[in-house]
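**Student:** structure here, sequence nowhere to be found:
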């Protein structure tokens, strides 16, 4: 696992982590925000990332300083490692969209459940659909609604000190990692297009989201997969592109649900 320092003013730091690309899993980025003596992990990933991520984090802060483990949504590449974090970090809170609170226990097992020193419900703090603001050290993390992009209950995170938007699957590409910035947005579109057409729910959701985040002073957008977008100009290019993109339900028609060929291949019992 590699670490990439995205911001460091001596007191406040933002670090991204990435695993080498492997054929069997989608490459993903994990994130750490530190402000003084408190830290938060964003989208810590699956079980395979737990040990290497832990080793990397201890290079920047003590594990005792981690106040929050934060999940943007329910996917396994976001939170499958959740039980291990809760076992090893006894006083850490898990922030997760409220919609997914009752689903997270399915990542647990009898083995890990027996090793939790507190009930899971005591460790969870649900993020409301409308988002929220969470204190970290001398600053705050803003949780921003990003529903249906792609998860039906999805939250992004904005750091007002570094002006970094941790955008989850929005802006994702399956090339590179967060240690690499996009140099030319137009040539980068091809790396994002198929992903966004399939994973983003609709143009309406993309457009409303773009209108919302334009209000923020964003100097960097860092998705959970692929390269980061650095600088306001390239961020605006992305917003101009995504707000016009047809995707998700915009692209389906009757043919999407056509089962005639499947019926022809199946021995249908006469009724």
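**Tutor:** Arrived safely. It should be emphasised that the depicted structure is a prediction, and the values quoted were computed from it without experimental measurement.
**Student:** for the rest of this, base every contact and every neighbour count on C-alpha atoms.
**Tutor:** Noted.
**Student:** same for the helix or strand encompassing residue 140, what does it pack against?
**Tutor:** Take DSSP states H and E as the rule and residue 140 turns out to sit in strand 139-145. Using 3 or more CA pairs under 8 Å, 6 or more residues apart in numbering; DSSP states H and E as the contact test, the elements touching strand 139-145 are strand 132-136, strand 155-159.
**Student:** from the ones you listed, which stretch is densest packed?
**Tutor:** Each of the helices and strands packed on strand 139-145 was scored by mean neighbour count; the highest is strand 155-159, a mean of 23, by mean count of other CA atoms under 10 Å.
**Student:** which residues of the chain fall in helices?
**Tutor:** 47-57, 76-79, 82-88, 110-113, 120-123, 185-199, 203-213, 232-242, 260-265 (DSSP state H).
**Student:** now these in JSON lines, with distance to residue 3?
**Tutor:** Output for these, formatted as JSON lines (distance: least, CA to CA, whole Å):
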{"stretch": "helix 47-57", "distance to residue 3": "7"}
{"stretch": "helix 76-79", "distance to residue 3": "18"}
{"stretch": "helix 82-88", "distance to residue 3": "19"}
{"stretch": "helix 110-113", "distance to residue 3": "28"}
{"stretch": "helix 120-123", "distance to residue 3": "28"}
{"stretch": "helix 185-199", "distance to residue 3": "23"}
{"stretch": "helix 203-213", "distance to residue 3": "27"}
{"stretch": "helix 232-242", "distance to residue 3": "23"}
{"stretch": "helix 260-265", "distance to residue 3": "48"}
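**Student:** try this one side by side with the last:
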């Protein structure tokens, strides 16, 4: 099932939240369409490919897919790369660090001339005449990591930042308000996830400061429910900027030999 997050006469943002069933972690896929041209964000792997293709067709012609954006290199992000390259003329946008890793998901030669390496500072991408911003999110959690900001809908598609562990139906929920954010953070595993997966307080704070300088109305992560409204976004950034995570939390006890039996 798809959910339209934003729509006007020329522009749409669509979320797919319930395509993964069974053993795989819940993951959201997003589609931005402008003037009939599309960008697919973090399409996932074999668990999502067929259903995502069918769902996209309800909103635009898949033959008009210009880009597949991969926030980082994980299999739940872009393991289906070969399929999209096979059936469309789209190019894959991925961090420069991962351009030579991506072919491991693909048939030999499939990626030739079809991959755009995103430089560390990010870049602008034109979709149907409209520019979208690709902004840095390095070490959150991958060393080469990016998010997409859509200036029309004012949605920041935030990859693993903001991830919350809920079902596919639960991921369609929209969290609004400071109190609702605090309650959801406590109930949906956000603290544990971010403390384990993020790259430390320094990068969390730098990312939050960058986002405060953007006109963000909605944060839509790759896993779980999204966070809408200026109040909610501010509450999220205040929490995230102060988060101890990753290397902040390890010490000598985490590196020992022999391992337990």
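**Tutor:** Sure, I can see it. Bear in mind the structure is a predicted one, so any value in this text is a computation, not a measurement.
**Student:** picking up where we left off before, adding distance to residue 194 of structure 1, write the helices and strands packed on strand 139-145 of structure 1 out as TSV.
**Tutor:** TSV is the format used below for those (distance: least, CA to CA, whole Å):
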stretch	distance to residue 194 of structure 1
strand 132-136	31
strand 155-159	21
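**Student:** burial measure for residue 134 of structure 2, as a count.
**Tutor:** Neighbourhood size, residue 134 of structure 2 [other CA atoms under 10 Å]: 24.
**Student:** for residue 40 of structure 1, same thing?
**Tutor:** Residue 40 of structure 1: 23 neighbours (other CA under 10 Å).
**Student:** swap in residue 185 of structure 1?
**Tutor:** Other residues lying near residue 185 of structure 1 total 15 when counted by other CA under 10 Å.
**Student:** equivalent analysis for the one 4 residues further on, please.
**Tutor:** The local packing of residue 189 of structure 1 (other CA under 10 Å) involves 14 other residues.
**Student:** how about the counterpart of it in structure 2: what's its closest non-neighbour residue?
**Tutor:** Matched across to structure 2, residue 189 of structure 1 falls on residue 185, judged by TM-score structural alignment. Spatial nearest neighbour of residue 185 of structure 2, excluding adjacent residues (CA to CA, 6 or more residues apart in numbering): residue 191 at 6.8 Å.
**Student:** kindly report the same for residue 101 of structure 2.
**Tutor:** residue 73 (7.8 Å).
**Student:** before we move on, the earlier item: nearest to residue 16 of structure 1, of the helices and strands packed on strand 139-145 of structure 1?
**Tutor:** Closest to residue 16 of structure 1 of those is strand 155-159 (CA to CA; 13.5 Å).
**Student:** how far is the closest one from where the chain is centred?
**Tutor:** How far strand 155-159 of structure 1 lies from its chain's middle: 9 Å, per CA atoms, centre = their mean, to the nearest Å.
**Student:** cool, and stretch 6-18 of structure 2?
**Tutor:** The answer for stretch 6-18 of structure 2 is 15 Å, by CA atoms, centre = their mean.
**Student:** what span of structure 1 lines up against that stretch?
**Tutor:** By TM-score structural alignment, stretch 6-18 of structure 2 lines up with residues 7-19 in structure 1.
**Student:** how many residues are close by the equivalent of residue 204 of structure 2 over in structure 1?
**Tutor:** When structure 1 is aligned by TM-score structural alignment, residue 204 of structure 2 is paired with residue 206. Burial of residue 206 of structure 1 is recorded as 27 neighbouring residues (other CA under 10 Å).
**Student:** surely residue 206 of structure 1 meets residue 242?
**Tutor:** Yes. Assessed by CA atoms under 8 Å, residue 206 of structure 1 is found in contact with residue 242 at 6.2 Å.
**Student:** of the helices and strands packed on strand 139-145 of structure 1, which is nearest residue 123 of structure 1?
**Tutor:** Taking those one by one with CA to CA, strand 132-136 is closest: 15.3 Å.
**Student:** residue contacts, the residue nearest to residue 101 of structure 2?
**Tutor:** For residue 73 of structure 2, the contact set (CA atoms under 8 Å, 6 or more residues apart in numbering) comprises 94, 98, 101, 102, 142.
**Student:** do you know how far the first one is from residue 175 of structure 2?
**Tutor:** It refers to residue 94 of structure 2. 29 Å (CA to CA, to the nearest Å).
**Student:** then residue 84 of structure 2?
**Tutor:** Counting by CA to CA, the gap from residue 84 of structure 2 to residue 175 of structure 2 is 32 Å.
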